[in-house]
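Asker: The amino acid sequence is not available; the structure is as follows:
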């Protein structure tokens, strides 16, 4: 069974790893390598095939990329837009595997389908991974979850889904107005309300488990997410939990 190891999740940094068989499948490298080492022991890493899928080029998703590349030597997958932005930032992207949205890539022991999301990066992606008997999707940093995104997420039994902010906390909070507008926009982040609506729609498909992620420190609360997780279980029959901000978590069954 695939398991999720979390080195970081939240507005300050993001890096998760799906562990399955001989594969370590990382999504983003937006944290210090120490946190990666805390999430995965040397035994976990030794001899494994290591892949890194980059969602987009924002700092909270790539700020640990250089040490990550130097230490783990992963095969890196990204969109052309993300690779171009990283090259502009000084990264050597010559060995990146450039992927297109909506194309099924057959890799060793698993396959992956990137799909486009609405966010203010340069060609940002979410990903759906297929392990034969289990499909897992990860979608954060999306301003909206429209029909196209729901079609991709609807194929998965387990979804790691953004639940970034509570709208009232954001609109009445201390953030400057331009930042509030960015977060609330269709190229911003997914609210708790929209995440719940998404889970409700996906519960009619294959969804069995949701893990809420990319939780804002200033504009969300664990108390609210406890309530929303219970709501998903009680009303949709979906197992639900959330990732604590900037906290290493090991071996979450997917």
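Answerer: It's in. In this text, all values refer to a predicted model and were calculated from it rather than measured experimentally.
Asker: C-alpha from now on. contacts and neighbour counts both.
Answerer: OK.
Asker: what's the spacing between the residue of the chain most remote from its centre and residue 180?
Answerer: Distance from the centre of the chain peaks at residue 172, with 27.0 Å (Cα atoms, centre = their mean). Distance, residue 172 to residue 180, by Cα to Cα, to the nearest Å: 10 Å.
Asker: quick one: the helices in the stretch 51-200 of the chain?
Answerer: 59-62, 65-72, 80-88, 147-153, 167-171, 177-184, 192-202 (DSSP state H, counting those that start in this stretch).
Asker: give the contact list for residue 197.
Answerer: Under the criterion of Cα atoms under 8 Å, 6 or more residues apart in numbering, residue 197 has no neighbours.
Asker: Now with 10 Å, please.
Answerer: 145, 191, 203, 232 (Cα atoms under 10 Å, 6 or more residues apart in numbering).
Asker: put this beside the first:
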């Protein structure tokens, strides 16, 4: 039993994440063009014929702008909350639109996809956990703060896409206007490197084999800085920084047989 994962693109210029088994797959978000999605899938040796659905996290354009063309071309159902759909201004006529609810698993073939609510400045934002038998992969981006929902699901994942959007000093010293800096760090914007690292070091399960650091800011972060920061604390987990310009390799995620350790950690860790 295994899941195969890749980031097709990750950043404010577009987000699209692939999770699948040998027979079927889903995309979480479709923020790059249909043509670019196809090109990147082909370079990776992945078939669009395996993709059976698109799940949408929220209505911001970098997560939805490729949906309509992609879904129509491949006759893909789009799973999206009603509030997100209403605020997206998408024309999904002729496309099968299926609302989902938080904490209610959706079955796509042998994949089980569970959404949960998150903190972000969108109308009804969600993160996702994709499960196949005993293997779980989380897609955790566009998060203002690590809430209890995120902590709970992160601890169960064999691999995860986790946002590390900005370096706090770079944001503070950077060219962004004051209101935008406040929006990014204000609790419903994005996770900083420090917040993501605190979550990782405190709540990473022993069986987490891969962490893909996602949605890095072009202006307020540095891929090399993030890679070095997390590798110091990797403890056996493969660290990959997802690019805003190209796809990552495809990673095979399996369930490791490990003896669970007693968990004494509390939910009082300060992520501010």
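Answerer: Structure received. Note that this is a predicted model, so its numbers are computed, not measured.
Asker: what's the TM between chain one and chain two?
Answerer: TM-score of the superposed chains, computed with TM-score structural alignment, normalised by the length of the first structure, equals 0.91; 251 aligned residues with a Cα RMSD of 2.0 Å.
Asker: follow-up on the earlier one: the residue farthest from the centre of the first structure matches what in the second structure?
Answerer: Counting by TM-score structural alignment, residue 172 of the first structure lines up with residue 173 in the second structure.
Asker: from memory its match sits against residue 220, does it?
Answerer: Yes - using Cα atoms under 10 Å, residue 173 of the second structure is in contact with residue 220, at 8.9 Å.
Asker: before we move on, back to that, just name the most buried of the helices of the stretch 51-200 of the first structure.
Answerer: helix 59-62 (a mean of 20; mean count of other Cα atoms under 10 Å).
Asker: Compare that helix with the second structure and give me the mean distance after superposition.
Answerer: With mean Cα distance after the TM-score superposition for the first structure, helix 59-62 of the first structure departs from the second structure by a mean of 0.7 Å once superposed.
Asker: what span of the second structure lines up against that helix?
Answerer: With TM-score structural alignment as the criterion, helix 59-62 of the first structure aligns to 61-64.
Asker: outside of that stretch, which residues touch it?
Answerer: For stretch 61-64 of the second structure, contacts defined as Cα under 10 Å, 6+ apart pick out 10-16, 28-33, 55-58, 88-90.
Asker: List buried residues within those residues.
Answerer: By neighbour count, with 16 or more other Cα atoms under 10 Å, the contacts of stretch 61-64 of the second structure hold 10-16, 28-33, 55-58, 88 as buried.
Asker: Which of those residues fall in strands?
Answerer: Secondary structure from DSSP state E places 16, 28, 55 of these in strands.
Asker: Out of the residues you listed, flag the one nearest to residue 79 of the second structure.
Answerer: Of all those, residue 79 of the second structure sits closest to residue 55, with 4.8 Å by Cα to Cα.
Asker: quick one: contacts for that closest one?
Answerer: 17, 26-30, 64, 67, 77-81, 98-100, 113, 115, 126-128.
Asker: swap the cut-off to 6 Å and go again
Answerer: Shown in contact with residue 55 of the second structure (Cα atoms under 6 Å, 6 or more residues apart in numbering): 28, 29, 79.
Asker: Which one of those residues is nearest to residue 3 of the second structure?
Answerer: residue 28 (14.4 Å).
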